[in-house]
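> I'll drop the sequence and a predicted model, then ask my questions.
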Amino acid sequence: MNTKRLDLNLLATLEALLEEQNVTRAAERLHLSQPAVSAQLNRLRDMFNDPLLIPAQRGMTPTTMALELLTPLRLALDQVRDTVTTHQHFDPLSANLSVTLACTDYLQTVIGLSLIQTLRQQAPNIRIAIRNLEPSRLETQMVRGEVDLALMTPDEAPPLLRTRHLYDEHYVLVGRKDHPQLTGDMTLEDYTLLEHAVVSLSGGGFFTPVDQALQALGHSRNVVLSVPSFLFIPELVAQSHLVALVPWRLVEKRTDLKIVKAPIVATGFPVGMVWHERNHGHSAHRWIREQIGNVLAD
């Protein structure tokens, strides 16, 4: 192969084609027309003397050579991107870009308003898109540039992504302000007799790790309601006889709730940032990570 006339744009097209395995989607991602991407694919086939992508019933199937090329190609292009962006001066006041942040609804509530206010003041032309976290798809989303940064438990992140610990969250027991049985000196028996609401992220579950711990101690609690999100809980317990275990930062500023320490050890969880190597050296992304770190530290 004659590398003297190598076109890096062709390699970027090859990366998009191998990741999307569809000419139309690759064209949309590259902001090119479909005929232009098809023409570039023909040039790539000549360059590598291989079909690279073979038409299939749905999209295209990469050849063995194409699969072997994907990882080193991705690493090489990421290095080029980092080289171009690492030494660029970043001015928040004049920066104009969009950043996509993925996190759970709990973290959207905890960080959302503070982060938006910080960015509006310091970088008014940066746009933040917040989307729901999909852990099973996160690495693919970051490779494709669909997600730039995620807030989640770092231990649950795909191993090839970068992580940074932010803080450790803990659970508290909450109920309405005048709940007569909700006190700081409850016994374990008092706790189990309360009417509990629990969060089942998958939906419909009534048995959680807390119930598993209680079972090991020979106890069970009175779970009467299961909801799919922590965001339902504060309003539910504020207007009922229910109690619930929730992350402390979700309710720390609520004045209409009674907040006490549960009479059992409720496992907490760490919260951190997760990002792809391609964004690691980018000056704007570095700045945004620092702002998120500062907001959560405060």
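Thanks, I have it.
> CA atoms for contacts and neighbours, from now on please.
OK.
> quickly find the element holding T61.
Taking DSSP states H and E as the criterion, T61 maps to strand 60-62.
> by contact count, what packs against that strand?
Packed against strand 60-62 by the contact rule (3 or more CA pairs under 8 Å, 6 or more residues apart in numbering; DSSP states H and E) you find strand 53-55.
> residues in contact with the strand it packs on?
Residues outside strand 53-55 that contact it (CA atoms under 8 Å, 6 or more residues apart in numbering) are L18, Q21, M60, T61, P62, T63, A66.
> so which of the residues you listed is the closest to L41?
The shortest distance between L41 and any of those, using CA to CA, involves L18 and amounts to 10.7 Å.
> check contacts around that closest one.
Contact analysis of L18 by CA under 8 Å, 6+ apart lists L53, P62, A66, L67, L70.
> next up, a structure to set beside the first:
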Amino acid sequence: MLLRTLDLNLLKAFDALMDERNLTRAAERLSVTQPAVSATLNRLREALGDPLFVRTQRGMAPTPRALALGGPIKRILADIETVIQPTEFEPASAAFTVTVSATDYALRAVVMPFIAALRPQAPGVRVAVVQAHGNDLLERMERGELDLALITPQMSPPDLHSRTLFEERYVCVMRDGHPAAAADGLSLDVFCGLDHAMVSLMGGGFEGPTDDALARLGRQRRVMVSVPSFGMLLDLVRHTDLVALVPQRLLPGTAGLTVRPPPLEVAGFTKLLVWHARTHADPRQRWVRDQLVRACQADQGAGAEAP
């Protein structure tokens, strides 16, 4: 395409069609009519000498030429957006939405303290929390559906920017007044003799990192209940004689639970904040990321002082 014929709206329409693969959805995203998108597509086809998108039963399928152009055009649009954005950002008057992908654990341990810190500084910034789905994380960020994700290094696609938030470790919890809570420590024999509960994110699992650590010692425990969330797990332990190993950062602010160090070493995990190159230089997003990191650091300090 000759530079003199280049139209930013053509690039935006192409990007929307690449993401949506559907004329109607692309039109809705661009806030124009479907005939307008069709006319823009015809202009693109004429300029590039390629059909770019062909109709299928499921929508519009990109041609090899369109697939080759998809990444470069998205980067061009991101660069243009960065150039035309204001150089100064005022949190108190800002009004935009940041979308965060988080697990049940990350929601309680990261997002809640982040929102508490964010609200007084930027009351006009909205936070949309969505469920974590690691298999399409990169694609959702490229499409602009997602700004930030809270994941582990094992789940992080290699093309994303990242920052380590903290290293998490596990502790053993039981209800206040539990027979095993009377002792100052928890022996391995007592630990293995108790009935346990655990989180199984995929559902139905009865083994995890604790069982791997026990197996290396030639021991095993009795896992009697598995649940899909840590919130449910803490409530379950609080109201039964079941015990559980949970990430330590979930405990500040909870009541009715006795905490004991586990009688064996159980591997913890690293929590990352990741984002796409599309938003890397955005001053609004950069400020939001800084606030999230600071909230984690402040929460970690508070947790270190908790009994």
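Okay, I see it. Only a predicted model underlies this, so the values are computations on that prediction, with no experimental measurement involved.
> TM-score for these two?
With the length set by TM-score structural alignment, normalised by the length of the first structure, the two chains reach a TM-score of 0.95; 297 aligned residues with a CA RMSD of 1.4 Å.
> hmm, back to that, what is the nearest of the contacts of strand 53-55 of the first structure to L97 of the first structure?
Comparing every one of the contacts of strand 53-55 of the first structure with L97 of the first structure (CA to CA), the shortest separation belongs to L18, at 26.1 Å.
> where does that closest one land in three-state SS?
Three-state assignment for L18 of the first structure (DSSP: H, G, I helix; E, B strand; the rest coil): helix.
> aligned to it, what sits in the second structure?
Using TM-score structural alignment as the criterion, the counterpart of L18 of the first structure in the second structure is M18.
> identify each buried residue in the helix or strand harbouring V295 of the first structure, please.
When elements are assigned from DSSP H and E, V295 of the first structure belongs to helix 283-297. Under the neighbour-count criterion of 16 or more other CA atoms under 10 Å, helix 283-297 of the first structure has S283, A284, H285, I288, R289, Q291, I292, G293 buried.
> against the second structure, where does that helix fall?
On the second structure, the counterpart of helix 283-297 of the first structure by TM-score structural alignment is residues 283-297.
> coming back round to it: average offset between the strand holding T61 of the first structure and the second structure?
Once the two structures are superposed, the average separation between strand 60-62 of the first structure and the matching residues of the second structure is 1.2 Å (mean CA distance after the TM-score superposition for the first structure).
> centre of the chain to that strand, how far?
Centre-to-centre, strand 60-62 of the first structure and its host chain are 29 Å apart (CA atoms, centre = their mean, to the nearest Å).
> which stretches in the first structure count as helices?
Counting by DSSP state H, the first structure forms helices over residues 8-20, 23-30, 34-48, 64-86, 105-122, 138-143, 188-193, 209-216, 233-238, 248-251, 283-297, given from the N-terminal end onward.
> of all the ones you listed, which one is nearest N222 of the first structure?
Taking CA to CA as the criterion, N222 of the first structure comes closest to helix 188-193 out of the helices of the first structure, the separation being 5.9 Å.
> give me the contacts around that closest one.
Contacts made with helix 188-193 of the first structure from outside it, assessed by CA under 8 Å, 6+ apart, are listed as Q181, H219, S220, R221, N222, A262, P263, I264.
> mind picking the two most distant members of those residues?
Checking the contacts of helix 188-193 of the first structure against each other with CA to CA, the farthest-apart pair comes out as Q181 and H219, at 18.4 Å.
> which residue packs closest to the equivalent of E139 of the first structure over in the second structure, ignoring adjacent ones?
Aligned by TM-score structural alignment, E139 of the first structure pairs with L138 of the second structure. By the measure of CA to CA, 6 or more residues apart in numbering, the closest residue to L138 of the second structure outside its immediate chain neighbours is P157, 6.8 Å from it.
> that neighbour touches D136, doesn't it?
No - P157 of the second structure sits out of contact with D136 when judged by CA atoms under 8 Å, with a separation of 9.5 Å.
> look at these two and report which has more neighbours.
Neighbours were counted for P157 of the second structure and for D136 using other CA atoms under 10 Å; P157 has more, 15 against 10.
> tell me the counterpart of the more buried one in the first structure.
Per TM-score structural alignment, the equivalent position to P157 of the second structure in the first structure is P158.
> surely its match is in contact with R137?
No - in this structure, P158 of the first structure is not within contact of R137 by CA under 8 Å, at 9.6 Å.
> from T104 of the first structure, how far off is the residue nearest to S240 of the first structure when sequence neighbours are not counted?
Distance criterion CA to CA, 6+ apart; nearest residue to S240 of the first structure, sequence neighbours excluded, is R176 at 6.9 Å. When CA to CA, to the nearest Å is the yardstick, R176 of the first structure and T104 of the first structure sit 25 Å from each other.
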